[in-house]
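predicted model and sequence below, questions to follow.
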Amino acid sequence: MVGSLKTYLEEKIAYIEQHLLPGLEREGVPATLFESMKYSLLAGGKRLRPMLVLAVLEAFGKPLERGIPYAAALEMIHTYSLIHDDLPAMDDDDLRRGKPTNHKVFGEATAILAGDALLTRAFGYIAEAYLAHPEVKAETTVKLVAELGRRAGAAGMVGGQMADIEGEGKQLSLEELEYIHLHKTGDLLIAALRGGGYLAEATPSQMDALTRYGLCIGLAFQIQDDILNVEGNAMLLGKAVGSDANRKKATYPSLLGLEASKQRLAALVAEAKGAIADAGLSHSALAPLADYVMERNK
């Protein structure tokens, strides 16, 4: 990773993280529930989804603060999905980002409720924050809620998670595997980019380019996850290596082999960068962020 991108990531992560906690409801929330929500929301991570919202606004020369409510809401939804993914009924993981998973600290019932609370808070926060924002039209707020609801729901991220569960132990086709990746991982990344586009007042052709970029890096992100689960460093990943193979999960390396997976990853990143070049946005952080998806080690 080039030094400038490393600095960019550090600065944006710090900026995002200082705006996460203020978005949570506190008054009237049971203390244990609030602590459980806070524990996972502030547990660290790449913060790629909110970062993409900010990168789009930067690319269009718009103020970053305009994207904060939507960016924080995205991270709430991503966090809820991780809390639920880690539960014994799902992936049954003990570690997340190098720390005990939420249900290991607070118990399964509280973890489920914390996930539910983060999901519902995300939509409330978008509506509340942008109703009070003078530069964001009510129509834009409705578009943000609709985009995020579709991408995070049954036809998006949750549908991808369902397909992932049903695919465990089965020999999947490449098309079936890509359905899982496009929805389980890709849809929330696309929601970040399209949400940033709405807030930046992008043209229809620019929105199409952001969507294409998101489709490509969504697949690329999951392929790199699959690769890291084979040959990554458990200390850097903050979770066990080889867990996909142990659960007989369908992955790119298991279907295509490791080298072919790496080739597919590189092709997708090149396609993503081509999409933003077509939209005149290659000067922005979106191009190096596509490289980061491929080069990250955790």
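Cool, the structure landed. Numbers count the residues shown, from 1 in each chain.

when you work out contacts or count neighbours from here on, use the C-alpha atoms and nothing else.
OK.

what's the spacing between Phe106 and His78?
19 Å (C-alpha to C-alpha, to the nearest Å).

same check, this time on Met162
16 Å.

residues contacting Lys170?
248-250 (C-alpha atoms under 8 Å, 6 or more residues apart in numbering).

nearest to Ala55, of those residues?
Ala250 (32.0 Å; C-alpha to C-alpha).

wait, a strand at that closest one?
No - judged by DSSP: H, G, I helix; E, B strand; the rest coil, Ala250 forms no part of a strand; its state is coil.

who's in contact with it?
Contacts of Ala250 (C-alpha under 8 Å, 6+ apart): 164, 167-172, 177, 244.

one more pass at 10 Å, please.
Counting by C-alpha atoms under 10 Å, 6 or more residues apart in numbering, Ala250 makes contact with 164-165, 167-174, 176-177, 180, 226, 244.

tell me the SS of the most centrally placed residue in the chain?
A centroid search over the chain (C-alpha atoms, centre = their mean) returns Arg49, at 4.5 Å, as the residue closest to the centre. Applying three-state DSSP to Arg49 yields a three-state assignment of helix.

measure it to Asp94 for me?
With C-alpha to C-alpha as the criterion, Arg49 and Asp94 are 24 Å apart.

and the helix or strand containing Ile77, what does it pack against?
Counting by DSSP states H and E, the element that carries Ile77 is helix 68-85. The contact analysis (3 or more C-alpha pairs under 10 Å, 6 or more residues apart in numbering; DSSP states H and E) places helix 68-85 against helix 3-17, helix 31-41, helix 48-59, helix 102-106, helix 108-131, helix 138-152, helix 157-167, helix 187-200.

try 7 Å this time
The contact analysis (3 or more C-alpha pairs under 7 Å, 6 or more residues apart in numbering; DSSP states H and E) places helix 68-85 against helix 31-41, helix 48-59, helix 108-131.

and here is the other one:
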Amino acid sequence: MDKLASSCFVQHGAPSQSLKLYGLQRPSTSLLTSGRRSVPILRCAAAAKETSVDDINGGDGFDFHCYLSANAKAVHDALDVALWGLRCPASLSASMRHSILAGGKRIRPVLAIAACQLVGGAAAAATPVACAVEMIHTASFIHDDMPCMDDDALRRGRPSNHVVFGEATALLAGDALLALAFEHVARGSTAAGVPADRTLRAVLELGSAGGPGGIAAGQVADMQGEGDPSARLPAMKYILVHKAARLVEAAAVSGAVVGGAGDADAERVRRYAHFLGILGQVVDDVLDVTATSEQLGKTAGKDAAAGKATYPRLLGLEGARAYAGELLAKAEAELDGFDAAPGSIWLYGLSCGL
């Protein structure tokens, strides 16, 4: 999923490199034009790193890459603070920080911020939720990389957690991040002035995504299906909806909820994120076949080697690309009717970046 936004500058009429790579076609009309007004585009100069999040989020122009970079940095810094000075053994703290601060595009947490802004909330209100989403995601891939599961020695271009710290510490680091996620939402949302009922709804959403209604169920089904030549699309969809898409949904919905979204808007955001999450896995499946380990930052070809059910395997490479195009159109359709606020534009931009 971190590959979803690979260096896509959003500008009228300029197809992204990723769209070319995946074989998707951008609609002929600009994705940055709402039903009511057109949105000016701001191109970042070389000094974009010096631009503040407030400038990017509230300026008259807009640039997808700047928005992503500025908010991803803000989330990274907030995560650094959240994990600073933990009262635990140094090895556990180091193990947690090794994975949570390893980089990545931070697509899920920035999605939470964008969804919050989409419904009129402030980015600061969604930052605790954004950090919690990244903690849950990081915990899942620490466990996913372990020898008892996918047995992958590389993550985000660095040695996996268990390779550096050993299996026992890696397991406990994942557990600790999962628990810390909910503590951080409760404390951080209160400090940000988010009403308690909104915080509770966000906690419920995130808990559902991380447990038997989400990642855990998807991972078990994934392992049970390895090497099964009879695997079919319904089983594969169950795996990716639970293992991948559910947390993307939770990021967007929890961000919208803390921003004050009503039920109807929250469900529209959920549907958008659902399609986006499936699309992300289809793209990952295609890249597992077509990209190198250096490009991916993790071991390429492992899904095929393990006999996993993937979209290229069941639909063929071109069929998988065509399905990705369908998902892209469905995701974007859910944004119709929202004002062209920064959150809305970024969500459109994320779709372009796929």
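Done, it's in. A quick note: this is a predicted structure, and the numbers were derived from the prediction, not measured.

one step back: as JSON lines, the helices and strands packed on helix 68-85 of the first structure with distance to Ala146 of the first structure would be great.
What follows is those, written out as JSON lines (distance: least, C-alpha to C-alpha, whole Å):
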{"stretch": "helix 31-41", "distance to Ala146 of the first structure": "23"}
{"stretch": "helix 48-59", "distance to Ala146 of the first structure": "16"}
{"stretch": "helix 108-131", "distance to Ala146 of the first structure": "10"}
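
those: which one's closest to Glu231 of the first structure?
helix 48-59 (21.9 Å).

residue contacts, Ile276 of the first structure?
Ile276 of the first structure is in contact with 209-210, 213, 282, counting by C-alpha atoms under 7 Å, 6 or more residues apart in numbering.

Pro22 of the first structure maps to what in the second structure?
Matched by TM-score structural alignment, Pro22 of the first structure corresponds to Val81 in the second structure.

just to confirm, which helix or strand has that match in it?
Per DSSP H and E: helix 64-82 holds Val81 of the second structure.

can you give me the offset of that helix from its chain's centre?
Helix 64-82 of the second structure sits 13 Å away from the centroid of its parent chain (C-alpha atoms, centre = their mean, to the nearest Å).

who's in contact with it?
So helix 64-82 of the second structure is in contact with 8-10, 44, 48, 52-53, 56-57, 101, 105-106, 110, 127, 130-131, 346, 349, going by C-alpha under 7 Å, 6+ apart.

give me the buried entries from those residues.
8-10, 44, 53, 56-57, 105-106, 110, 127, 130-131, 346, 349 (16 or more other C-alpha atoms under 10 Å).

what's the mean distance for the helix holding Val81 of the second structure versus the first structure?
After superposition onto the first structure, helix 64-82 of the second structure sits on average 1.7 Å from its aligned residues (mean C-alpha distance after the TM-score superposition for the first structure).

list the buried residues of that helix.
64-76, 78-79, 82.

so stretch 277-292 of the second structure aligns onto which residues of the first structure?
So stretch 277-292 of the second structure is aligned with residues 218-233, judged by TM-score structural alignment.

aligned partner of Ala70 of the second structure in the first structure?
By TM-score structural alignment, Ala70 of the second structure lines up with Glu11.

Gly262 of the second structure now?
Match for Gly262 of the second structure (TM-score structural alignment): Thr203.

which non-adjacent residue is nearest Arg212 of the first structure?
Ala275 (6.3 Å; C-alpha to C-alpha, 6 or more residues apart in numbering).

now for the one you found, how many residues are close by?
Residue crowding around Ala275 of the first structure was assessed by other C-alpha atoms under 10 Å; the count is 23.

how about it, what's its partner in the second structure?
Match for Ala275 of the first structure (TM-score structural alignment): Glu334.

is its match in contact with Arg268, as I believe?
Yes - applying C-alpha atoms under 7 Å, one finds Glu334 of the second structure in contact with Arg268, separated by 5.9 Å.

what's the burial count for Arg313 of the second structure?
17.

aligned to it, what sits in the first structure?
Arg313 of the second structure maps onto Ser254 in the first structure, by TM-score structural alignment.

give the contact list for its match.
Taking C-alpha under 7 Å, 6+ apart as the definition, Ser254 of the first structure has no contacts.

relative to Pro69 of the first structure, how far out is it?
In terms of C-alpha to C-alpha, Ser254 of the first structure sits 39 Å off from Pro69 of the first structure.

now do Leu286 of the first structure
20 Å.

neighbour count for these two, which is higher?
Neighbour count, other C-alpha under 10 Å: between Leu286 of the first structure and Pro69, Leu286 has more, with 25 against 22.

so what corresponds to that one in the second structure?
Applying TM-score structural alignment, one finds that Leu286 of the first structure aligns to Leu347 in the second structure.

how about the alignment partner in the second structure of Thr79 of the first structure: what's its closest non-neighbour residue?
In the second structure, the residue matched to Thr79 of the first structure (TM-score structural alignment) is Thr138. What sits nearest to Thr138 of the second structure in space, not counting adjacent residues and going by C-alpha to C-alpha, 6+ apart, is Ile100, at 6.0 Å.

what lines up with that neighbour in the first structure?
In the first structure, Ile100 of the second structure lands on Leu41 (TM-score structural alignment).

its match reaches Ser81, doesn't it?
No - applying C-alpha under 7 Å as the test, Leu41 of the first structure and Ser81 come out as separate, 11.1 Å apart.

out of the two, which sits in the busier spot?
Leu41 (24 against 20).

quick check: that one vs His19 of the first structure, distance?
11 Å.

mutual contacts of those two, please.
Contacts common to Leu41 of the first structure and His19, judged by C-alpha under 7 Å, 6+ apart, are absent.

this completes my enquiry, with thanks.
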